[in-house]
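**Q** using only what follows, build the 3D model:
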Amino acid sequence: MKPYENYLIISDLDGTIIPHGGHISAANKAAIAEFVAGGGHFGIATGRTPEAAAGYLAGVEITAPSIFFNGSMLYDWQRHEILAARALHGPVLQSGETDDAIWPRFAAHCLEKFPEACIEVYTADSCNIISRPEHDDPRLPHEYYVYRHCPLDEVADLAKTPWLKFFVCDEPSHLKQLEAEAEAMGTSAVSNHFYSEANYHEFVAQGVSKGAMLAEIRKLPAYRDVKIIALGDYFNDQALLEQADIGIASGNAHEAVQAAADITGCRVEEDLIVWLLQNFDAIAKK
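**A** Next up, the predicted model:
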């Protein structure tokens, strides 16, 4: 029997195995290769799109279904196939119809209320920036995103272009106000929304999270009897760590995420996958 058979590692990227502004280290890549060669399954769970993640994953063998858009998509990396997707929806009206127009109404309100924010609508194949180009998130030119600028009207029909994620980048004080606006307009009640960084606030469908999509992985025949080890660092990873058999927070993780994890490992700069394999026997007994 190989040493890592019947184990799946599913890891967040930024702040967990990728230092902010950096890349996956050669040491972490070698550790992932060792884990897979030893019979283990390796997947990722990220807020990124598959295309945006791919730029960081050259030389990394992704062998398990992976989670994107912070839980809105389950994707087969090897087959380039969407296994499941969860789009934003509005409240159900008395007529029985769904008021999906609540999201473009909210987006229009955000454009007016937060004129210096970068506001992005994520569909399955693109990041659509509906705010003014001069307010773009500074990360975008240095990342691997497929993105375009377009007016809100071009993506306002959710029946034709389902929204997997609505994203706002702005000052933290403005994002606190954004939460109040979401509560007042009703989008808070029909979504799961959270901070993925201090200046990033994201909305996905109600009930969607990395942890909820992990439950979908467990339903797949190949993973029903596999012990799952999850790695993460921020609020959008908390449900993932809680739903895994063993949840590991990086040493730089937010204190609330460390509290929710079973174990706290080393900092992202110190190669968390390497640390995991060095301590695997003790961790597997948790």
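
**Q** switch to C-alpha atoms for all contacts and neighbour counts from now on
**A** OK.

**Q** show me where this protein has its helices.
**A** 26-37, 50-54, 102-113, 172-185, 210-219, 238-243, 255-260, 272-278, 280-284 (DSSP state H).

**Q** out of these, deepest packed?
**A** helix 238-243 (a mean of 24; mean count of other C-alpha atoms under 10 Å).

**Q** for comparison, sequence B:
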Amino acid sequence: MKRYQDFFLISDIDGTLANNEHRVSEKNKEAIADFVAQGGHFAVATGRTQRNVVPYMTGLTINAPCILYNGGALYSWQEKRFLKTKHLESRELAGFLRHCIALFPQMCIEVFTHEQLYVITDPANVDEHMIREKQEFTYAALDDILDKTWIKIILCDSHENLLASRAILSLFHLEDKTNNFFSAVTYLEIVANHVSKGNMLGELLKIPGFHGKKIIAAGDFQNDIEMLQIADCGVAPENAQDDVKKIANVIAVNNDEDLIHDIVYRIIPTLL
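**A** Take a look at the predicted model:
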């Protein structure tokens, strides 16, 4: 019997697995490899896509399906294919997005599909984070992508404008048709109703081989809360939002101090 064969560790990337230099430390990689070698399962749960997650996956030992698009998709890293996706109804959102474009001229709106990331706002507003990370994207008019299959939307603007945008969802009767959350102070994400990292984790655990595992989940922001709540042990790094720390079972070191190493060698042994 291997030491960690009954455990499944799943981690957010930004602010959790990755440090503030946007890298996964060698100590974290080594800890994950050791955890998997001793029978554990490891995966990531992130708002990123199967493409822009790639820089963080080099050297990681992944042996379980990963949650992408903040719960919009379950993806097999080994097989390079989607196992499950949950879609938005693009035409139901069109009026809301047109309203946002008119009301907030500085906003950047990003629409994510399986194949492509589209920016449907003025090129002058493009999100600097996308440029810095060299994300591939295409400018498009909203009407030209309505027949695409949408997985999620990101509104990028000041927090004040995003709060106002969130309130506008109800004017278009979308509050019961979508889910929304902040993944950063300047990012409001919109996904299909009931979509979240936590919901998709529940779907993952129905897969044979994962049902009944003891779940350790780590995350730092609002979009991680549900995932931490349904885990057997929810871990928040010291740098996490206060709301995340309040619901976590354990507060660990911050993401600059090899958080996953701390979980594997200090926290999980207490759960054996």
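
**Q** TM-score them against each other, please.
**A** Once superposed, chain against chain, the TM-score is 0.96 (TM-score structural alignment, normalised by the length of structure 2); 272 aligned residues with a C-alpha RMSD of 1.3 Å.

**Q** returning to that earlier point: closest one to G15 of structure 1 among the helices of structure 1?
**A** G15 of structure 1 lies closest to helix 272-278 among those, at 10.2 Å (C-alpha to C-alpha).

**Q** out of the helices of structure 1, the one nearest S131 of structure 1 is which?
**A** Among the helices of structure 1, if distance is taken as C-alpha to C-alpha, the winner is helix 102-113, at 6.6 Å.

**Q** quick check: angle from that closest one to helix 172-185?
**A** 140 degrees (axes from the mean of the first three to the mean of the last three C-alpha atoms, to 10 degrees).

**Q** residue range for helix 102-113 of structure 1 in structure 2?
**A** Using TM-score structural alignment, helix 102-113 of structure 1 corresponds to residues 92-103 of structure 2.

**Q** just checking the distance from that stretch to the centre of its chain.
**A** 24 Å (C-alpha atoms, centre = their mean, to the nearest Å).

**Q** cool, and stretch 13-23 of structure 2?
**A** The answer for stretch 13-23 of structure 2 is 13 Å, by C-alpha atoms, centre = their mean.

**Q** now swap in stretch 130-140 of structure 1 and tell me
**A** 20 Å.

**Q** could you tell me where that stretch falls in structure 2?
**A** Against structure 2, stretch 130-140 of structure 1 falls on residues 120-130 (TM-score structural alignment).

**Q** give the buried residues for the matching stretch.
**A** I120, T121, D122, V126, D127 (16 or more other C-alpha atoms under 10 Å).

**Q** for the closest residue to the last one other than its chain neighbours, which residues are in contact?
**A** The spatial neighbour of D127 of structure 2 that comes closest, neighbours along the chain excluded (C-alpha to C-alpha, 6 or more residues apart in numbering), is C108 at 6.3 Å. Taking C-alpha atoms under 8 Å, 6 or more residues apart in numbering as the definition of contact, the neighbours of C108 of structure 2 are V119, I120, T121, D122, N125, V126, D127, L155, C156, D157.

**Q** corresponding residue for the last one in structure 1?
**A** Same thing as D157 of structure 2. By TM-score structural alignment, D157 of structure 2 lines up with D170.

**Q** how close does the nearest residue to its match once chain neighbours are set aside sit to L178 of structure 1?
**A** Spatial nearest neighbour of D170 of structure 1, chain neighbours left out: A117 (4.9 Å); criterion: C-alpha to C-alpha, 6+ apart. Applying C-alpha to C-alpha, to the nearest Å, the value for A117 of structure 1 to L178 of structure 1 is 11 Å.

**Q** cool, N6 of structure 1 as well?
**A** Counting by C-alpha to C-alpha, the gap from N6 of structure 1 to L178 of structure 1 is 43 Å.

**Q** picking that back up, who's in contact with the match of stretch 130-140 of structure 1?
**A** 101, 106-111, 119, 139-142, 156.

**Q** likewise for stretch 171-189 of structure 1?
**A** G90, I102, W103, F106, C110, F114, V168, A198, N199, Y200, H201, Q206.

**Q** ok, so what distance separates the second one from V190 of structure 1?
**A** With distances taken as C-alpha to C-alpha, I102 of structure 1 is found 10 Å from V190 of structure 1.

**Q** wait, the match of D157 of structure 2 sits on E202?
**A** No - using C-alpha atoms under 8 Å, D170 of structure 1 is not in contact with E202, being 11.4 Å away.
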